[in-house]
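based on what follows, work out the 3D shape:
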Amino acid sequence: MAIAGVSGGGKTAVTTSLIQKLSNSKALYFDGPDNIINWVESGSNYNLWDLTPLIRDLQVLRNQQLNYIILDFPFAYKHFKISKFIDFAVFIDTPLDIALARRMVRDFRTASVKNILADMENYISKGRKGYIEMLNTIKPNSDIIIDGIKPVSEIVCHICEQLE
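Next up, the predicted model:
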């Protein structure tokens, strides 16, 4: 299963909570690449990412007798080498303003105002394109779409219901 969504959308919180709720399950976490803005500006080809280490880790977990492997992975089915490992993709649909605020709180807790403002300028001029790319390509190709404003516990319950 893949948990997809924009940065700050709640993927990691949901994945971590799912691991606690689903018996005999493990998670793999993929942090988006640093140069995502350049990637979006050059055409957003999902298959350009070298995901060899992630695929190796997935294969190791597949050899274990697990009930669930949960992949915290923003691209869901869009990367052809990973898609064959995914049987269910969840898109956490978090409004961009909330995702941005969550990311700022998470990533800039001790940053200077100068760094925070630089990141905001980067988001306005370039970064937002990456978020829009996700909404236009990952969201419509997911098996279910869940409102990212809901509490994590509600999101997890909804996912578990869908798995039954």
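
every contact and neighbour count from this point should use C-alpha atoms.
Noted.

how about the secondary structure of Ile3?
strand (DSSP: H, G, I helix; E, B strand; the rest coil).

hang on, it packs against Asp87?
No - using C-alpha atoms under 8 Å, Ile3 makes no contact with Asp87, being 11.3 Å away.

what helix or strand is Val40 located in?
helix 36-41 (DSSP states H and E).

please give the structure of this sequence too, so both can be compared:
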Amino acid sequence: MVGTPDTRLVVLRGNSASGKSSVAAGVRARFGRGLALVGQDVMRRDVLREHDRPDGANIGLIDTVARYALDAGYHVVVEGILYADHYGGMLARLRADHRGPTHGYYLDVPFEVTLARHATKPIASEVSEAELSSWYRPRDLLPGGVETVIGAASTLDDTIGRILRDAGLAGPPGRREP
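A predicted model of the protein is given here:
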């Protein structure tokens, strides 16, 4: 078992340029100290410099970091593309082992919106439309209905507010520091 009955685990998934990192950063900014962000891109690309593949080392690293932070009393947001077939088993075990509430979200953004958002990113010149298309998986939901689907019509502020309320993290920022 991991965490406490009071820790919150939020899993935020979706395609590239769906807004996951912005939402996760907004949740953390509005909550304050005591919330750890575990980003797939940070673990996979920055820490390990690994390609996304089934059974990649980053899958275990994401799991380990999330568990460590939960055990240290932090609320945790795990965010990334986190393909269901690559990460689903690890996420299911993490959800099952977490003593507190767990909330899953899938940001469902059409490919046309993904393209437009991607064009505004610093890495836009490094990733082609064809490459972005090869990564895109429509509605790559985890089995069992464990995710709330949030569509492209939801604003960044609305999405952040919804997650904070659903997870019981709304309120004054910086309420506690582990």
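
where does the TM-score land?
Remark: TM-score between the superposed chains equals 0.70 [TM-score structural alignment, normalised by the length of structure 1]; 143 aligned residues with a C-alpha RMSD of 2.9 Å.

how far is the helix holding Val40 of structure 1 from where the chain is centred?
Distance, stretch centre to chain centre, for helix 36-41 of structure 1: 17 Å (C-alpha atoms, centre = their mean, to the nearest Å).

I'd like to know which elements it is packed against.
For helix 36-41 of structure 1, the packing partners by 3 or more C-alpha pairs under 8 Å, 6 or more residues apart in numbering; DSSP states H and E come out as helix 128-137.

show me what the helix it packs on is packed against.
Using 3+ C-alpha pairs under 8 Å, 6+ apart: helix 128-137 of structure 1 touches helix 36-41.

C-terminal to the helix it packs on, what's the next element?
Following helix 36-41 of structure 1 toward the C-terminus (DSSP H and E): helix 52-62.

corresponding residues in structure 2 for that following helix?
Mapping helix 52-62 of structure 1 onto structure 2 (TM-score structural alignment) gives residues 60-70.

now tell me what touches stretch 53-69 of structure 1 from outside.
1, 22-28, 30, 81-82, 85 (C-alpha atoms under 8 Å, 6 or more residues apart in numbering).

do stretch 148-158 of structure 2 as well
18-19, 22-23, 26, 104-110, 113, 159.

can you get me the start-to-end distance on that stretch?
End-to-end distance of stretch 148-158 of structure 2: 14 Å, with C-alpha to C-alpha, to the nearest Å as the criterion.

ok, which stretches of structure 2 are strands?
9-14, 35-39, 75-80, 102-108, 147-151 (DSSP state E).

next, format the ones you listed as CSV and append mean neighbour count and distance to Arg165 of structure 2.
As requested, the strands of structure 2 are exported to CSV (neighbours: other C-alpha atoms under 10 Å; distance: least, C-alpha to C-alpha, whole Å):
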stretch, mean neighbour count, distance to Arg165 of structure 2
strand 9-14, 25, 12
strand 35-39, 22, 15
strand 75-80, 24, 14
strand 102-108, 22, 11
strand 147-151, 16, 13
